[in-house]
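have a look at this prediction, sequence included:
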Amino acid sequence: MEIIKKYKFLSVVVLLLLCGGAVYIFYRYNPETSGFFLQCPFKLLTGYDCPGCGSQRALHALLHGEIKQSFAYNPLFIIAIPYVILGFIFNQDKVKAKYPGFRKVLFGQKAIYIILFIVIAFWLLRNL
């Protein structure tokens, strides 16, 4: 049991370091002007934006406090951030046990279909 706790702690530390490094890179370097950020393969092949296009620029703008500009780059990304954070919170064992109904509403099968519909609708509407 002690070994499991040790590796769980280590994995959390590694994850935090990786996330911190990613945040630093996106804060420091602008994806619009820096050459080492990946371009969207879907957009390169088709010329159309995918649902994730603009997310790197949106994150960079958000980290600099430019919320309006960030939303202009990719509104779906900005709206999804609180939902993803809630997902991490509701994935904790204590929270899972305490709020199973709320978790099911936010992350159950119906929620998956609703999110899929929203992503596809966003994808289509942004390319009209």
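Received, thanks.

okay, CA-based contacts and neighbour counts for the rest of this
Fine.

count the neighbours of Leu128 for me.
6 (other CA atoms under 10 Å).

and it, how close does it get to Tyr27?
Taking CA to CA, to the nearest Å as the measure, Leu128 falls 31 Å from Tyr27.

what do you get for Ile81?
17 Å.

how about Leu62?
Distance, Leu62 to Tyr27, using CA to CA: 9 Å.

now Lys8
Per CA to CA, Lys8 is found 28 Å from Tyr27.

before we move on, back to that, quick one: which of Ile81 and Tyr27 has more around it?
Neighbour count, other CA under 10 Å: between Ile81 and Tyr27, Tyr27 has more, with 16 against 11.

I figured the more buried one hits Gln56, correct?
No: Tyr27 lies out of contact with Gln56 (CA atoms under 8 Å); the separation is 10.3 Å.

who's in contact with Ile114?
By CA atoms under 8 Å, 6 or more residues apart in numbering, the contact list for Ile114 is empty.

comparison target below:
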Amino acid sequence: MTEGTTAAVHGRRGADRLRSVLAPLGVAAVTGAAFAFVGAVDPNQPGHYPTCPFLFLTGLYCPGCGTLRAMHALAHADPVTALGLNPLAVATIPFLLFWWGRWAVRSWQGRPARTDLANPIYLWAFLALVIVYWVVRNLPFGRFLAP
């Protein structure tokens, strides 16, 4: 292999590596922009965001109720308030960051993304957790989970 060919191969690998990282970087950019928007536009002020349709129709909290206000609190470095608004959403963030980081590193290394997150056992367990959280936060003894 000549010196020019070697440089072309390495240049192509670098371009492939950069291209493979575009998806995780795009997700990070969109998530960061959404987080910055929610941090700047206060969901505690009426008229900025729509009311939760489930709460509006039933008077009960859905699993996502309080998430926008929790993210606003996190954007303002107030994790205690965020936990009080939606502890499940806040507790999910470290797992999402871990899985995103693993995806980004594997993409940078040129390895395929792992699909063990999509294991049906994990998905069913998470769905069960969300349903239990949904029910308990609407019962009298679970009011501490309500936003």
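Looks like it arrived, so ask away. Quantities reported herein were computed from a predicted structural model and do not represent experimental measurements.

what is the longest helix of structure 2 by residue count?
helix 3-40 (DSSP state H).

just the strands in structure 2 please.
Counting by DSSP state E, one finds no strands in structure 2.

tell me which residue is most central in it.
Leu96 (5.4 Å; CA atoms, centre = their mean).

which one in structure 1 is aligned with that one?
By TM-score structural alignment, Leu96 of structure 2 lines up with Val84 in structure 1.

state the distance from that match to Leu128 of structure 1.
Separation of Val84 of structure 1 from Leu128 of structure 1 (CA to CA): 27 Å.

for Leu86 of structure 1, same thing?
Using CA to CA, Leu86 of structure 1 is found at 32 Å from Leu128 of structure 1.

ok, Ile67 of structure 1 next?
Distance, Ile67 of structure 1 to Leu128 of structure 1, by CA to CA: 24 Å.

and what of Lys94 of structure 1?
As judged by CA to CA, Lys94 of structure 1 and Leu128 of structure 1 stand 44 Å apart.

again, but for Leu45 of structure 1
Between Leu45 of structure 1 and Leu128 of structure 1 the distance is 18 Å, computed by CA to CA.

what does Leu16 of structure 1 give?
With the distance defined as CA to CA, Leu16 of structure 1 ends up 39 Å from Leu128 of structure 1.

what do you get for Phe37 of structure 1?
Distance of Phe37 of structure 1 to Leu128 of structure 1, given as CA to CA: 26 Å.

before we move on, back to that, what's the longest helix of structure 2 packed up against?
Counting contacts by 3 or more CA pairs under 8 Å, 6 or more residues apart in numbering; DSSP states H and E, helix 3-40 of structure 2 is packed against helix 67-75, helix 87-108.

and the first one, which stretch of structure 1?
Under TM-score structural alignment, the alignment places helix 67-75 of structure 2 onto residues 55-63 of structure 1.

outside of that stretch, which residues touch it?
Stretch 55-63 of structure 1 is contacted by residues 26-27, 29-32, 67, 69-74, 77-78 when judged by CA under 8 Å, 6+ apart.

any of these buried? List them.
Taking 16 or more other CA atoms under 10 Å as the criterion, what is buried in these is 26-27, 30-31, 70-71, 73-74, 77-78.
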